[in-house]
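Novice: let's see this in three dimensions:
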Amino acid sequence: MGSCAILLAVILAIDLSLFVFSSRLIPRSPDPPPCRNTDPRTRRSDQMTVVISGYSEHRIPLLHSIAAAYSAAPSVAAVVLLWCNPSTSSHTLAQLTQNLSAAVLRTPSSSLNYRFYPWEIIKTKAVLICDDDIEADPSSVSFAFTVWKSDPDRAIGFFARSHAYDVASRTWIYAMEKEKYSIVLTKFMILNIKYLEKYSCDEEYGEARRIVEDMNNCEDILMNFVVAEEAQKGPVMIGVKGGGLRDYGDARNDGVSEGVKEVGLSSRGREHRKRRGECIREFHRVLGRMPLKYSYGKMVDDVGEQGLCEKSGKLVLCDQQDFR
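Specialist: The predicted model follows:
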């Protein structure tokens, strides 16, 4: 009887470990499931789903910290890691799932279009699409979600860029302008899941999706085209207090390993911007219109005194003065 009890305990332990593993690493299918229309009334509106796109194995240690940070936000219902590197071994992915505050979904290929697929695991109306090198604190995440809820037809983000028309070359270009913007990046983008369905399932955008495949770039620009076309509004940029948002992938980082900060597309500098300008022109060509719309200013989470006062011989924000 003692031997049987020990054997039964071993079997139960093995079964339990398999169950925990399978709940975190969702089995890969050769193709995504077919698109289907979901009743929006069945989706939660009080929280959002975070979808992190992962590719570089150099960033696996970083992903644990990032997933934990998003999971700690009260506005987050679930965190999903899309693993988009087909060459990563199952053993490496199994190690990744250990103590990870996220479900792991391995995509059928490395296509950037999968970032915007309406996966069945997403049960909320709001979806936060983000990179695997961006870590936002819970208060910044919750504030961004609050802004999105005030106008859920818009795309919301911390990082903004712009399209512009270059008169000299008579072409659309990709730019970064101080006074206006028309694109929010997928470094951090909150949007309605209906736009994921539109992007991935509407044949109107089929040729544009193929451009994303060919360029291996610009899925975020195409999504901004989709949102602007459907909402007839520009995006909203969110302002963050100092320290609330960490970008590990920025090439200007000190103290971050090259393997972590040099794997992103944005690290390619001028050539990267040139290619994204080509994407804008191609999307304009195949869609036959330019739906992108400019926005101005950004949303901030408090309104304080902006005037400067002198204190101990230095100019500081007047809010920092003690007027007692």
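
Novice: all contacts plus neighbour counts: C-alpha atoms, from now on.
Specialist: Will do.

Novice: is Tyr205 in a helix, a strand, or coil?
Specialist: Taken by DSSP: H, G, I helix; E, B strand; the rest coil, the conformation at Tyr205 corresponds to helix.

Novice: got a list of what the residue nearest to it when sequence neighbours are not counted touches?
Specialist: Nearest in space to Tyr205, with sequence neighbours left out and distances taken as CA to CA, 6 or more residues apart in numbering, is Tyr199 at 6.5 Å. Each residue near Tyr199 by CA atoms under 8 Å, 6 or more residues apart in numbering is listed here: 116-117, 205, 223, 226.

Novice: tell me the buried residues in the host helix or strand of Tyr199?
Specialist: In this structure, Tyr199 sits in helix 193-201 according to DSSP states H and E. Counting neighbours by 16 or more other CA atoms under 10 Å, one finds that the buried residues in helix 193-201 are 193-201.

Novice: do you know how far Pro74 is from Ser150?
Specialist: To Ser150, Pro74 is 17 Å away according to CA to CA, to the nearest Å.

Novice: compare with the first, here's sequence two:
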Amino acid sequence: MSSTLIGIRDDTVDGLYSPAKQKAANRGNYTSRSALFLRRAPQLLAAVKFKLLLAFSLLCLAIFLSSKLSSFMGWIPDRASLVSSPYRGSYTVLINTWRRNSPLKRTAAHYASCVGADAIHVVWSEIEPPSERLKSDLDRAVKLKSWRPDIRVEIEENGGGGSGRFKPIDEVRTDAIFSVDDDVIVPCSSLEFAFSVWKTAPLTMVGFVPRMHWLDLDLLKSGGVFHRYGGWLSVWWMGSYSMVLSKAAFFHKKYLDLYTNEMPSPLQDYLARERQNCEDIAMSMVVANASGTPPLWVKGKIQEIGSWGTSNGKGKEKRNECLNDLLSFYETVPLLSTNVKIVNARQEWVW
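Specialist: A predicted model of the protein is given here:
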């Protein structure tokens, strides 16, 4: 039997396999790849530059559109007033009280503990002036709760007449007013969040208690014009609102002067007669008419330590009457409806 020697050949001249020749050939391949990469490098660099330029352009476009969107939504910061005020980082608590001294002391002490409160003003609308004991109790309760020695309580005596709830106050140092009833407690964390929202939209009302109005279509068909006032259940059912009640709401201090000094005399006389039923609706109309923007409802839990307000139960018909009487003083309906609800994203699991 004869054996056959098989040689492994390649494409070289002599035909025999050589490790040295193979290594040299591989070096040649690497060299050609490096040259190819160097030729393509400018093209790759140009592509990277184009992508970076595109990303930068998109970022600028997003910033521009966000600024336009905020203007469209009516969230137009009043930067002149915010920058000019030395107390732009704080607010004044304006407490409306009526023959409820016990809730008043508790409420004043609570708001004195909130870091953003600059001062507390109590609107005293009773005929009899507050007693010295009440003043002392208020000061003591506030000092115990507040960590700042300069927090103060001022009682504004209005003699029980007129619409004194929104009377301008010379001593107010802040642009922001937080109007609240003496039996309503808003947690400080929710209050600070609502204040941050108001600073983005200082020309409108920002509050925790939404209400709505709508035109009665049945009466409209018969030739009459009548608007209905809707409480919380109406807001929940319809998914929209056109007012936030001043029982727990922020607004700019200039609206105190507008409400008291710029309002027509017949309207002021009407509010003086129907003060307890109509003042909060009237303030919503004043702000909406002046700003041309809807209010903003901030989601937050509030605690009512007194009785329910007039917008519930048997006071509903009175609120309907008040709404229509106030609207009769305007040429058009100033209230604007919206379905925007502001939530704190840090506390919401589901957006």
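
Novice: can you pull the TM-score for these?
Specialist: Structural agreement between the two chains, given as a TM-score (TM-score structural alignment, normalised by the length of structure 1), stands at 0.71; 249 aligned residues with a CA RMSD of 2.3 Å.

Novice: quick one on the thing from earlier: show me which of the contacts of Tyr199 of structure 1 is closest to Ser267 of structure 1.
Specialist: Met223 (21.0 Å; CA to CA).

Novice: kindly list the longest helix within structure 1.
Specialist: If each helix of structure 1 is counted by residues according to DSSP state H, the longest one is helix 2-24.

Novice: ok, and what's touching that one?
Specialist: Helix 2-24 of structure 1 is touched from outside by 94, 97, 102-104, with contacts defined as CA under 8 Å, 6+ apart.

Novice: if we go to 10 Å?
Specialist: Applying CA atoms under 10 Å, 6 or more residues apart in numbering, the external contacts of helix 2-24 of structure 1 come out as 1, 80-81, 94, 96-105.

Novice: against structure 2, where does the following helix or strand past that helix fall?
Specialist: Of the helices and strands lying after helix 2-24 of structure 1 in sequence (DSSP H and E), the nearest is strand 25-26. For strand 25-26 of structure 1, there is no aligned range in structure 2, judged by TM-score structural alignment.

Novice: swap in stretch 224-238 of structure 1?
Specialist: When structure 2 is aligned by TM-score structural alignment, the counterpart of stretch 224-238 of structure 1 is residues 284-298.

Novice: what's the match for the residue nearest to Tyr205 of structure 1 in structure 2?
Specialist: Residue-level alignment of Tyr199 of structure 1 against structure 2, with TM-score structural alignment as criterion, gives Tyr259.

Novice: what's the ChimeraX line that selects buried ones from the contacts of helix 2-24 of structure 1?
Specialist: With 16+ other CA under 10 Å as the burial test, the buried ones among the contacts of helix 2-24 of structure 1 are selected in ChimeraX as follows:
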select :80,81,96,97,100,101,102,103,104,105
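
Novice: quick one: list the elements packing against the strand or helix carrying Ala141 of structure 2.
Specialist: Using DSSP H and E, Ala141 of structure 2 maps to helix 132-145. Using 3 or more CA pairs under 10 Å, 6 or more residues apart in numbering; DSSP states H and E as the contact criterion, the secondary-structure elements in contact with helix 132-145 of structure 2 are helix 101-112, strand 153-157.

Novice: if you set the cut-off to 7 Å instead, what comes out?
Specialist: Contact here means 3 or more CA pairs under 7 Å, 6 or more residues apart in numbering; DSSP states H and E; on that basis helix 132-145 of structure 2 packs against helix 101-112.

Novice: distance from the helix it packs on to structure 1 after superposition?
Specialist: Comparison of helix 101-112 of structure 2 with structure 1 after fitting gives an average deviation of 1.8 Å (mean CA distance after the TM-score superposition for structure 1).

Novice: onto which residues of structure 1 does whichever helix or strand comes after that helix map?
Specialist: Using DSSP H and E, the next helix or strand after helix 101-112 of structure 2 towards the C-terminus is strand 117-124. On the basis of TM-score structural alignment, strand 117-124 of structure 2 is assigned to residues 76-83 in structure 1.

Novice: which other residues reach the matching stretch?
Specialist: 47-55, 67, 70-71, 102-107 (CA atoms under 7 Å, 6 or more residues apart in numbering).

Novice: just the helices in the stretch 101-250 of structure 1 please.
Specialist: Chain-ordered helices for the stretch 101-250 of structure 1, with DSSP state H, counting those that start in this stretch as the definition, fall at 138-150, 193-201, 206-215, 219-231.

Novice: what residue of structure 2 matches up with Pro118 of structure 1?
Specialist: Aligned partner of Pro118 of structure 1 by TM-score structural alignment: Pro168.

Novice: Pro74 and Ser150 of structure 1: who's more crowded?
Specialist: For Pro74 of structure 1 and Ser150, the more surrounded residue by other CA atoms under 10 Å is Pro74, and the numbers stand at 14 against 9.

Novice: alignment lookup: Arg140 of structure 2 to structure 1.
Specialist: Arg140 of structure 2 maps onto Asn99 of structure 1 when the alignment is built from TM-score structural alignment.

Novice: which residue packs closest to that match, ignoring adjacent ones?
Specialist: Residue nearest to Asn99 of structure 1 in three dimensions, not counting chain neighbours: His64, with 7.7 Å by CA to CA, 6+ apart.

Novice: what about that neighbour, distance to Ile122 of structure 1?
Specialist: The separation that His64 of structure 1 has from Ile122 of structure 1, given CA to CA, amounts to 20 Å.

Novice: of the two, who's got more company?
Specialist: In this comparison of His64 of structure 1 against Ile122, neighbours counted by other CA under 10 Å, the higher total goes to Ile122 at 21 against 17.

Novice: chain neighbours aside, what residue packs nearest to that one?
Specialist: The spatially closest residue to Ile122 of structure 1, leaving aside those adjacent along the chain, is Thr49, at 6.3 Å (CA to CA, 6+ apart).

Novice: quick check, the one you found in a helix?
Specialist: No: Thr49 of structure 1: not assigned to a helix; according to three-state DSSP it is strand.
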